[in-house]
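*Asks:* sequence isn't available, so here's the structure alone:
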């Protein structure tokens, strides 16, 4: 069901299995629990807590960089704070190691319904990711209303000035995915579905994270690894019923950079012995 909804992407892997494989590949490159600090950049949704717990099973407490839709909003100041918490090899001034986990999330119930989730104690179905559903409506409204390129640019200029003090994360998320669509000549906004929006958000977050890494991390002094992708809640239509609730991850990038050398990791392969 999940593979059908996200057709054309890497196959979904059960989350605990994928995190175990990733940690094994990273450890073989020296990015081990005792030497590495993890940063988790997920959506704020409490449904993402199980994935964060899986990361922390392998790396201990993580630095939380969560934001609506999984957008990267910690900036250079937040990144600097994270890096300043890292273990140092051999004492003061020693080599540092960072593990970055950046994932947007999406509900896909066992019947294949996209963006719907059941939550404990809530009578009616809920949504996931609600922020990305909202962002999808945002770009659809702009795309549908703008019939000419001039109208489209005017809409973007007007909206780009608006950051609400009481809703800053959602405003930033909407602007970011809209900019990503414009920069990549992405899908027609009027024809996008939630799977398209989720993948767009993942791509934008990865780009922002990698720009921050390039700006802040000195590969001569630190090693790091990156896992990005989609966290899928393949939950049953009835919470607590007979059908299981399963967490999957669809990886879109997995690599490590050690001593300045990048290595891509295939998480379907057994990791080497660390």
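*Replies:* That came through fine. What you see is a predicted model, and the numbers here were worked out from it, not measured in a lab. Numbering: from 1, shown residues only.
*Asks:* rest of the way, CA atoms for contacts and neighbours
*Replies:* Fine.
*Asks:* and the longest helix along the chain, what does it pack against?
*Replies:* When the chain is parsed with DSSP state H, its longest helix is helix 194-216. Contact here means 3 or more Cα pairs under 8 Å, 6 or more residues apart in numbering; DSSP states H and E; on that basis helix 194-216 packs against helix 75-83, strand 96-107, helix 130-145, helix 168-184, strand 222-234.
*Asks:* which of the residues in that helix are buried?
*Replies:* 194-206, 208-209, 212-213 (16 or more other Cα atoms under 10 Å).
*Asks:* chain neighbours aside, what residue packs nearest to residue 69?
*Replies:* Of all residues not flanking residue 69 in the chain, residue 43 sits nearest, at 4.9 Å (Cα to Cα, 6 or more residues apart in numbering).
*Asks:* which of the helices and strands packed on helix 194-216 is buried the deepest?
*Replies:* strand 96-107 (a mean of 27; mean count of other Cα atoms under 10 Å).
*Asks:* next one for the comparison:
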């Protein structure tokens, strides 16, 4: 019973942690921009929604916060560190992250890097790996542009 209670508490914590994340593709909840994102990328979801789906999908396999090494191979663009991005949310959820990639999201650490990553897996534990490219959208919905903190106008992003 205690184990079931812990699992329920963990799920409630995930629901709460990711619910406050907001939209991943902008720091603003703008329906007009959301429509443009959906037109370009049907099915696109906010980072909090994706992170929660990942955590819940892995639960039946015994994946928990305590038995995982989480890694990501995503573009090194600083906007991927914004609070609502799935990579940031999963890093916060699992506690740490192992960086495996750079521009374009392709893993670039090679055999040595993957060996180091594998060596960090908890005993009888699991690996959770996020990889892929990203794209920024400006406040007006222009793909490939992003309004960064401290800038007056959108600049390029992948």
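*Replies:* Here it is on my side, so go on. For clarity, every value in this text was computed on a predicted model and none was experimentally measured.
*Asks:* hang on, the earlier thing: just put the helices and strands packed on helix 194-216 of structure 1 in CSV and tack on distance to residue 5 of structure 1.
*Replies:* Below are these laid out as CSV (distance: least, Cα to Cα, whole Å):
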stretch, distance to residue 5 of structure 1
helix 75-83, 32
strand 96-107, 11
helix 130-145, 16
helix 168-184, 20
strand 222-234, 11
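*Asks:* out of those, nearest to residue 51 of structure 1?
*Replies:* Taking Cα to Cα, strand 222-234 is the member of these nearest to residue 51 of structure 1, at 8.0 Å.
*Asks:* what's the matching range in structure 2 for that closest one?
*Replies:* Aligned using TM-score structural alignment, strand 222-234 of structure 1 spans no residues in structure 2.
*Asks:* before we move on, what SS does residue 257 of structure 1 have?
*Replies:* strand (DSSP: H, G, I helix; E, B strand; the rest coil).
*Asks:* okay, the spatially most central residue of structure 1 and residue 44 of structure 1: tell me how far apart.
*Replies:* For structure 1, the residue sitting closest to the mean C-alpha position, by Cα atoms, centre = their mean, is residue 103 at 1.7 Å. According to Cα to Cα, to the nearest Å, residue 103 of structure 1 stands 11 Å off from residue 44 of structure 1.
*Asks:* between the two, what contacts are shared?
*Replies:* residue 70 (Cα atoms under 8 Å, 6 or more residues apart in numbering).
*Asks:* show me what contacts residue 56 of structure 1?
*Replies:* Listed by Cα under 8 Å, 6+ apart, the contact partners of residue 56 of structure 1 are 38, 62.
*Asks:* quick check, it in a helix?
*Replies:* Yes: the assignment for residue 56 of structure 1 is a helix, going by three-state DSSP.
*Asks:* what does it correspond to in structure 2?
*Replies:* Aligned partner of residue 56 of structure 1 by TM-score structural alignment: residue 91.
*Asks:* who's in contact with the residue nearest to residue 126 of structure 1 when sequence neighbours are not counted?
*Replies:* Ranked by Cα to Cα, 6+ apart and with sequence neighbours excluded, the top spatial neighbour of residue 126 of structure 1 is residue 117, at 5.1 Å. Taking Cα under 8 Å, 6+ apart, we find residue 117 of structure 1 in contact with 107, 108, 109, 125, 126, 127, 128, 233, 235, 237.
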